[in-house]
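Engineer: Next come a sequence and a model predicted from it.
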Amino acid sequence: MLPEHAPFTSSQRQALDSLLSGLDPVQRGWLSGFLAASGSSAPVSSAAPVAGGKLTVLYGTESGNSEVLADRAVKAAKKRGFQAVMKNMSEVSPADLAKSPNLFVIVSTWGDGEPPETAVGFYKEFMSADLKLANVKFSVCALGDTAYEKFCQIGKDVDARLEALGAARVFARQDCDVDYEDSFATWLEGSLSSLAPAAAEPVSFVAAVAAPAVEYGKKNPFPAETIENLVLNGEGSSKETIHIEFSLAGSGLSYEPGDALAVVPVNAPDVVRGVLQAAKLTGNEEIEVKNVGTKLLADALREDFDITALSRAVLTKLAEAADSATLRALLAEDSKEQLKEYNYGREIVDALVDFAPHGLSAAALTGIFRKLPPRLYSIASSPLAHENEVHLTVAAVRYDSNGRSRKGVCSTYLADLVKSGDTVPMFIQPNKNFRLPADGSTPVIMVGPGTGVAPFRSFIEHRAALGSSGKNWLFFGDQHYTYDFLYQLEWQEYLKDGVLTRLDVAFSRDQPEKVYVQDRMVQQAAELYEWLEQGAHFYVCGDANRMAHDVHEALISVVEFQAGISREAAEAYVENLKKTKRYQRDVY
């Protein structure tokens, strides 16, 4: 409602109230700018926002999405009159929640049911803490990926735990897949309205600010021109690692070492043909694609849908579309192990063959898919060393399973389909949890086997460009020295120049016994511990399932034996490194 003292007649106020009540915040903002730009010479004061009280937006993030959404939630809440602040789970203790009368939680699930790296400590403590939260009102937004069995598990756990501790849920938990924009907007509006239904967003008429003609980002990826695409491995290697460079000229995009590049891929032609054949369709059928319009089915399968990743969510939709009693039985609660076994090594095309033998209509087929998500890659360049450029180090994924050849959607898109001069849609994904120390004199230890070395190329380039005095130590590993020493000449040049202080390598298949980066850490335990005691920051990038775990265990062992303390004390030492942001991981 407009305030009674607004400079309008009764009928004008009624008409404006009717119009504004049907607009969302984005539409209201556009209307505000439109009116200002079309001749209003002075701003019109709106009613002061209704005080909504204090609100804490707690977030747990791995790739940065939850942090971005938390920031948006805080800004929206402030417009509603809330005294809103955002806090990382790494910065608070569970006991602090009792001080938050209103609490929003935005948390992602990492891998198959794990908390984000920076939220591990908070999550473990919170799930066992004895707290009384009867005075807390809350709502949870969970981020996840339906390709994983334990979709949004951390958000579900936190939501249930808050309720068990007596907190009052004001709006239902929202579980968001990788395409989360609409779901998040629904959750945020519902949660804010539930907390303060009378605190409608005030309408402000402000001077129009000229916006750039085109703004690039997640909603509008930048079509970056490919400068170079080359294979890093030597002839004879069993691996295929590419170094690919893109131009950011004219994009307005910027990044820091540690950030990721989000690449928007397309599905390979042979994969599209396989799905069409399994569904018994030609590809010439027309379908409607949300937010896009009418397209030929083949084009939509190539550009818009995730047509490979098999999950419970996909199979549930397929069971209905194909009316398959066999698939429904496989999805039953008492068949979890059988379902897990079936999903392993299979893709959607296999399920179409197995459970939709008579094919599907074009609409039914596309109804089982989710939107094709972008892929995140650690950036392998420094903006100071390569102006208006961004570089990636990508391993092309290819393998055989269940009688079919498989390949990574984005890695082989970049390896097989993208040539110099081609454009690739992309945007920057900031990662504030993987940053060089602010003090350039601080020592840095980096552990990055295989493509995990990518951000450390960025780190070293950046420190070299800045003239940082801090020591730099790199642990790198791969299969063979002769074929797989990624960026070998660059590292050797940095050693010669003194930018790289130490380089320890582990080539697992160059000798009878396999040697890995964690083995080199243990061999150099005394000096490694000395660097830590000097204040060194410790970084790990690469495989989360085995390598990162083994490196973590090796780090604890190094501290335990070099400091002469118990295992428990060594674990506490390493945990403190995490809390003080001296131990950071970028794992996948």
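Structural biologist: Received, thanks.

Engineer: drop to CA atoms for contacts and neighbour counts, all remaining ones
Structural biologist: Noted.

Engineer: In the chain, which strand is the longest?
Structural biologist: Secondary structure assigned by DSSP state E gives strand 222-231 as the longest strand of the chain.

Engineer: name the helices or strands packed onto that one?
Structural biologist: strand 241-247, strand 423-429 (3 or more C-alpha pairs under 8 Å, 6 or more residues apart in numbering; DSSP states H and E).

Engineer: dropping in the other structure now:
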Amino acid sequence: MQLQVMNSPFNEEQVELLNRLLPTLNASQKAWLSGYLTAIQSADTATVLEAVPAAAPAANTAQPVSKEVTILFGSQTGNAQGLAENAGKTLKEQGFQVTVSSMSDFKPNQLKKLKNLLIVVSTHGEGDPPDNALSFHEFLHGRRAPKLEDLRYSVLALGDTSYEFFCKTGKDFDQRLEALGATRLQPCVECDLDFEEPAAKWLEGVITRLSEGQGQTVPAQPTAPEAKAVETVYSRKNPFRAEVLENINLNGRGSNKETRHLELSLEGSGLTYEPGDALGIFPENDPELVDLLLNELKWDANEVVAVDKQGERLPLKEALTSYFEITVLTKKLIQQAAELLDNEKLRALTASENAQQLKAYIDGRDLVDFVRDFGPINASPQEFVSILRKMPPRLYSIASSIAANPEEVHLTIGAVRYHAHGRDRKGVCSILCAERLQPGDTVPMFIQPNKNFKLPESPETPIIMVGPGTGVAPFRSFMQEREEAGATGKSWMFFGDQHFVTDFLYQTEWQKWLKDGVLTRMDVAFSRDTEEKVYVQHRMLEHSKELYKWLEEGAVFYVCGDKTNMAKDVQEALLEIIEKEGGKSREEAEAYLAEMKKQKRYQRDVY
């Protein structure tokens, strides 16, 4: 809201200065300024009251609010953890005593002792909690959860509106804490893939509410030293344009698949990473798809539209190419379009009783389908693009060790091509890499740390890796890192794909590591080479006795790849092995696996 002379106690010059200053402040600065002004007012009031006899304290004086804040995060890819850690840092700067912890590391019996709790959690897959939030989610929704009348809380929920159960885990926590008697500091905020702005507003509101009734001013932040040359820091908000050094197809001639090995230069970026981390790429939409969409819309490709709240303006074609997502339909988009467009068929589709029809329509369709089905679009280009979602980055597990490849990062990307609803479809980023990205080109990228998928601290700890298809990527990174470090711990790789001859990704590297002793053993499963399909979980079961022996020796078990089928099948096989070889019941095997998770000996990077 803009200040005016008429709606404020300021004169014209002061209003102009404030309207220039306020929009530039972040949450921390606003909170500090609020405390600073309170301090001045308190000091002035104290001066006036020095000569006045002290009055008896009021009978109903409010109790000081605790400055202790606990932040718990549940994170699969690292976004929720990064936001939680940033919130903790900001709150500490405001004088709060802050503890930031993964939900899996938090002792539930401490919950009753907390006064202020912030939860930052993502939703994984079809409404599931992240792996490191499962135990806390189960505890809070179980019979042992305590009454929490003395607790104040707020939830920041991360999700993806292209999934049916958007932000479900965050909503679950928010509703359950309320049911247990806790009081909301700030309403739950639900974030889509473009989460930075709503997360910042959530934190601003939390700081304001936590600061109310403190009975003390927010401490002043130390004055920054005189500015010198500022080093550019590259991140999700400020991606680095990395040059493509190599882009090759890993599959042999005749394969049903195309898997790209992409090497990018980090020279001059100052970026670094650890094995297990991911890399995010901001892709561009296929030019052919953009042209097809513009042709269906019958709009001028050069018409300029605003693309964000800051007023950045781009020609329509450029906006649809590089800024907006056009290959995915979401429930939110369809609902917003129904409000924008005067279309009875669209209104019927979004009616509450037609939820299943809407879900079926969204699946596998894009914006071109939507325009064809519900056009002509009776709205201006500006109105239409205002309901589109910003292009989200695509995350890929890093397939290299920076120790082995200084100032480089490698990726393993499977090209996505399929046919649906009468048209051929292409993955946005994977086909950019497969068809249009050449050595010498650059791509905007950032490093996404993943602290939930890491090599053990001790190089002597045995590791078991299960990574079929492109799930092999982080384990190539693990092997490179262990080779450079001279690690002595045993290692066992389970790899699978369709055909041995054409689809054995990084075959020569794995054979060399076996020969040199960097890799202890390797078992492979090529599903289309035998009459009966064989997958990695079958190889695990074939070697159940040896695998259980490794687990008993303290091995860390890793899984990377498809969440929907492979990861579930691998977990089921692992439970069977623990049951059979450990002589345990199913309940005892599940408890064994739960303890492995707690010890960070069962880690998954699944998608």
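Structural biologist: Here it is on my side, so go on. Computed from a predicted structure; not experimentally measured.

Engineer: In a markdown table, list the helices and strands packed on strand 222-231 of the first structure along with distance to G166 of the first structure.
Structural biologist: Putting these into a markdown table (distance: least, C-alpha to C-alpha, whole Å) gives the following:
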| stretch | distance to G166 of the first structure |
| --- | --- |
| strand 241-247 | 52 |
| strand 423-429 | 36 |
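
Engineer: among these, which is nearest D17 of the first structure?
Structural biologist: D17 of the first structure lies closest, by C-alpha to C-alpha, to one member of these: strand 423-429, at 39.0 Å.

Engineer: so how much does the helix or strand just after that closest one differ from the second structure once superposed?
Structural biologist: Following the chain from strand 423-429 of the first structure toward its C-terminal end, the next helix or strand by DSSP states H and E is strand 444-447. Between strand 444-447 of the first structure and the aligned residues of the second structure, the post-superposition mean distance stands at 0.3 Å (mean C-alpha distance after the TM-score superposition for the first structure).

Engineer: Would you reformat the helices and strands packed on strand 222-231 of the first structure as JSON lines and include distance to N545 of the first structure and mean neighbour count?
Structural biologist: Putting those into JSON lines (distance: least, C-alpha to C-alpha, whole Å; neighbours: other C-alpha atoms under 10 Å) gives the following:
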{"stretch": "strand 241-247", "distance to N545 of the first structure": "20", "mean neighbour count": "22"}
{"stretch": "strand 423-429", "distance to N545 of the first structure": "23", "mean neighbour count": "21"}
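
Engineer: Kindly state which of those is positioned closest to N233 of the first structure.
Structural biologist: Of all those, strand 241-247 sits nearest to N233 of the first structure, with 6.1 Å by C-alpha to C-alpha.

Engineer: which part of the second structure lines up with that closest one?
Structural biologist: Matched against the second structure by TM-score structural alignment, strand 241-247 of the first structure falls on residues 259-265.

Engineer: Run through who's touching that stretch.
Structural biologist: If you take C-alpha atoms under 8 Å, 6 or more residues apart in numbering as the criterion, stretch 259-265 of the second structure is touched by 242-251, 407-415, 433-434, 470.

Engineer: what's the burial count for K92 of the second structure?
Structural biologist: Here the number of neighbours of K92 of the second structure (other C-alpha atoms under 10 Å) works out to 16.

Engineer: Quick check, it in contact with V98.
Structural biologist: Yes - taking contacts as C-alpha atoms under 8 Å, K92 of the second structure lies within contact range of V98: 6.2 Å.

Engineer: re the thing from before, can you say which of the helices and strands packed on strand 222-231 of the first structure is nearest to R520 of the first structure?
Structural biologist: For these, the distance to R520 of the first structure is smallest for strand 241-247, at 23.2 Å, taking C-alpha to C-alpha.
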